[in-house]
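Student: Everything below, folded, please.
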Amino acid sequence: MAHADLCADTKALTQALEEHASQADLDHEAAVQKRPSSPNGRFSRKPYVRPNSDGGAEQQRRIASAAIALPPLRKGDVMIDPLPISKEKEQLLSRTRPSWLPPKDPREEKKHLKEYQRMMAASLQAEKRRAASATQVVELKDSMNARLARVWETHVLPNWDTAIAEPRTRELWWRGIAPRSRGEVWQRAVGNELHLSEASYTAALGRAKVCQAELARLSTEQRRKRREARWFEDIERDAEETFPELRIFQAGRPMHEALLGVLMAYSFYRSDVGYSHGIHLPTALLLLTLFPLPSSSGPSSSSNVAPTFITLANLLNRPLPLAFLTADTAAIHRTRSLVLHTLSHKFPTLHAHLTAPGTDVRVDEWLDPLFSTLLCGPRGKLGVERSVRVMDVVVFEGDRACVRAAVAVLGRLESRLYGARGEVLEVLGWEGREAWEGSLGSEEEFLGGVREAGKRV
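Tutor: This next block holds a predicted model:
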């Protein structure tokens, strides 16, 4: 329609010019395809971009598009096209169509290659945006930790008794204690009502070492009759399964001896209790927070490890963890009843299923692993970061925070707990292998669930 008003000669000249321009584009594209590429797969020469009115952003997009390496020529599949490719056919090979299909029109090929480059350029830009976003999140978190640390160091710690009594300070531990302040804050929040010292740790560990040497001189049959032998075996086994993703508590790793030392010392400090499966996880959290990296004093120095032992002993001496350590039936029953009561208000359908006779699963089978590990979960399923954040609250708010966290865990895992007994225990039981990651949400989301669990309906 654009040529309708032109004379015959002018129309013929215009059409000839248009055909020449199209052929020139095709020739240019063929030359680009044959041009040698650089070792990294990109063209050795910078592509030319025509000036346009779309602005710098559009120009950058076109440059990125043109710089994308093109897909290789489709030379065939021996299973579909086993015959060798002739020279004539080789001239018609396409980058976007298999060799056994009819040749593609050059204009269509050119269009599809440009679309491919645009899509790849868009993908690269999206990846850059994701990387920038992740970097921004890390920087924001670091900035927040620095601000929190200043508050703890300049306001709370120097004025501990007064500051802790202020309602606004409670928001600080719910938001998470800054890592560089966490060790001192945990120790002061837990306290030392047992009046333990480095000498207490050294004495308890000394008794453990003497017993270990004595057991080594006994026969296998004699060792089997000694409960201390079982303690040592269980401690060694649990150390290998302590937050394996960190790779620092297993044999030969930096914090292996420190973990063994604290667990052995506590077992002989509380010889009436001995070693209880599950306490290796909160012990590991305390070591991660209070134990310095190996230095010239050595990773097993009593001055390094003693604060972890003291804090652990006082933490486990609180009513709820002590009830599970000493198998105090009445106290354990009260704790279970409180969890079930809270669960019935917050998640009534889940409560009805878990307590229904047809489910055939006892409360202790799915609830006790949470409390015996101080909410780290069986096999540390809650994860280090969330467990640390829960501990930030537990050291201040005690048993009630443990109950709220237990209900929050059950609520987050609700969709996976409506099966039969075996399915429930695969998630919550001691031997269950099903991971929790993916159901708990981010640290902030999970802590929000813990707070919500304590609010009245």
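Student: switch to C-alpha atoms for all contacts and neighbour counts from now on
Tutor: Fine.
Student: Hmm, Thr373 is touching Leu281, no?
Tutor: Yes: Thr373 lies in contact with Leu281 (C-alpha atoms under 8 Å); the separation is 6.2 Å.
Student: before we go on, could you also do this sequence so I can check it against the first one:
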Amino acid sequence: MTFEPLRYPPRILCIGEDPNQTKMVDLVIMEGYLHKQSKHLKLWKIRYFVLTESTLAYSKKSGKKAKNTYELKDVDVVSDQNYVVHDHNFVFEVKHGEKRMFLSAPTESERLKWVQGIKTTRSKLFATTDDGDTEGKHSEAESLGSFLGGVFRLTAPSKMQQRQKRQVTKERKEERKRAHLSKMKKSFSAVWLEDVLPSWGDSSAHPQDFVEALCFAGIPKEVRGRAWSAMLGNRLQINEQLFEICKTRAKAVLLEMTLAKDKEEKSRRSTDKRVSLPTSPRLAATATAEAHVAEQLIADNERNIKLVQRDMPRTFGNHPLFQTGAAGTQKTYEVLEAYTCYRPDLGYVQGMSYLAAILCLHLDSFGAFRAMVSLMSTRLLFDMYRLEEERTFRYLTVYDSILKHELPQLYDHFQEIGMDPKMYVVDWAFTLFTRCVPLEVVLRIWDCYILIGTPFFFQACMAILIMYEDALLTMDLGDAMKFLHNVPKTCSAHDFFEAMETVNLSRPAINELLSGGDVRPWSPVGRRPVEVEYPEAYEY
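Tutor: Below is the predicted model:
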């Protein structure tokens, strides 16, 4: 069963007091902040752009009156322009008659999203006009307005709009506010490189709220590695010498594997009989015990490295950096082999390759290894990768409670078709969505998860389900499993964070659940603040 995503929402029909003055109101296709080059001063200013089904408009801030509005039928967009450069940003050009407007986005994916959005919406507008649908829709609106006598205003609020109206706690309202970035005079890259990273750790220089808003806006790819490293920190004091030691151990294991294979081959061919010398029972027992421990360690390391070698070809198999023999593949091998030697108690577990590969996209080998160690010591990953049933099922129980609270209808449907959280949530947790969600969205999720931690993981799970709730409600177990293990490529970061806005449980509430609380309807009287404490081994 396949599902075609709804790319364009239906129009909303507005009927005023005079039925003869009925008009069609366009719904928003996409909106957000972009840099716009000033016509005279050649400075870049941040403006809020809104793309509807028939217009492109911008204002100084979200919610303000539009300063300029352009009809899409008169607009053309140029994606590959070499006329204007904006440092650390990605530029595209919008033409309106003889006027030229240069806009820039903080990331290439954001730029492409706007370019594609304008082109697609414009082509759809022309297709509608050519078919004569517009006249039919207006005449239909006028006849409906006459029939109702201009008394009602007909709207079809989406589930997303309905969710936004639900009562939420004060903490959640504050979280939603923090997710929105206020107006800035610099590009995002400049803010990170010149202001945030040099003074990292000094809360007086840049409050946590501001950094959180920057992460929700998306970290530019050219500073993402440095930003992630700063946010993860280095509490375990990982240095390059330790990294080299772990790499040397991994190489020694690989050499041991090669020698053992050669030795086994020779022993098969050899027909010589060896004479065994008599030894004392005590010495024999000691030697046997020591040999057994050494053999067990070598066997464990061999097993880990073999698993890495088997799993890597399945990790980002279509990405050019992770083809056989490519630089990204070699770097990821190096990081994973070093990590399994650093934490032989955990060893290699399927899914680690995705985490290491994402880090290697943005960091050098040592930086990725250090980040891997810090990331794996975060609460969620530390518990999940220990593969202890009690810890894993604790997270699944919390997830089930949150799903029942946030999406009761979908929860009931999953119960009906036999969809258990462990069938898909474990995979989401082990890879932090990397295996199941488009890379563009994954990177934006990581920007926030690395800063915020485990509670954001549960909010992200709910956001994905909110986006596709209607489709999932029509699926059986097989289709739902397939869908949640391979979220459509049309999933965008804009849609994800729009859905995230409607998640009702705050991060403190999720922490309370993890500490053993329960989900209750919020009220000022009934709310019990619970201080959550976690073991020292965790890194928040």
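Student: List the TM-score for the superposed pair.
Tutor: Overlay of the two chains. TM-score (TM-score structural alignment, normalised by the length of structure 1): 0.61; 309 aligned residues with a C-alpha RMSD of 3.2 Å.
Student: quick revisit: which one of Thr373 and Leu281 of structure 1 is surrounded by more residues?
Tutor: Leu281 (27 against 22; other C-alpha atoms under 10 Å).
Student: Structure 2: which residue goes with the more buried one?
Tutor: Alignment note (TM-score structural alignment): Leu281 of structure 1 maps to Tyr354 of structure 2.
Student: Ile12 of structure 2 maps to what in structure 1?
Tutor: In structure 1, Ile12 of structure 2 lands on no residue (TM-score structural alignment).
Student: Count residues in the vicinity of Ile12 of structure 2, would you?
Tutor: For Ile12 of structure 2, using other C-alpha under 10 Å, the count is 16.
Student: longest helix of structure 1?
Tutor: helix 106-151 (DSSP state H).
Student: right, and the helix or strand after that one?
Tutor: Downstream of helix 106-151 of structure 1, the next assigned helix or strand under DSSP states H and E is helix 160-165.
Student: Could you give the residue range in structure 2 aligned to the helix or strand following that next one?
Tutor: Using DSSP H and E, the next helix or strand after helix 160-165 of structure 1 towards the C-terminus is helix 167-175. Alignment of helix 167-175 of structure 1 against structure 2: residues 209-217, by TM-score structural alignment.
Student: quick one: that stretch to structure 1 mean distance?
Tutor: When structure 1 is overlaid, stretch 209-217 of structure 2 sits 1.5 Å from its aligned residues on average, using mean C-alpha distance after the TM-score superposition for structure 1.
Student: Please state the offset of that stretch from the chain centre?
Tutor: 15 Å (C-alpha atoms, centre = their mean, to the nearest Å).
Student: if we can go back for a sec, the longest helix of structure 1 to helix 167-175, inter-axis angle?
Tutor: 140 degrees (axes from the mean of the first three to the mean of the last three C-alpha atoms, to 10 degrees).
Student: which residues touch the residue most central in space within structure 2?
Tutor: Among the residues of structure 2, the one closest to the centroid is Ile445, at 2.4 Å (C-alpha atoms, centre = their mean). Contacts for Ile445 of structure 2 (C-alpha atoms under 8 Å, 6 or more residues apart in numbering) come out as Ala460.
Student: so it is in which element?
Tutor: helix 439-452.
Student: Superposed on structure 1, what's the mean shift for that helix?
Tutor: Mean deviation for helix 439-452 of structure 2: 0.9 Å (mean C-alpha distance after the TM-score superposition for structure 1).
Student: Pull the number of nearby residues for Ala406 of structure 1.
Tutor: Neighbour tally, Ala406 of structure 1, other C-alpha under 10 Å: 23.
Student: That one pairs with which position in structure 2?
Tutor: Aligned partner of Ala406 of structure 1 by TM-score structural alignment: Cys461.
Student: Wasn't that match part of a helix?
Tutor: Yes: counting by DSSP: H, G, I helix; E, B strand; the rest coil, Cys461 of structure 2 falls inside a helix.
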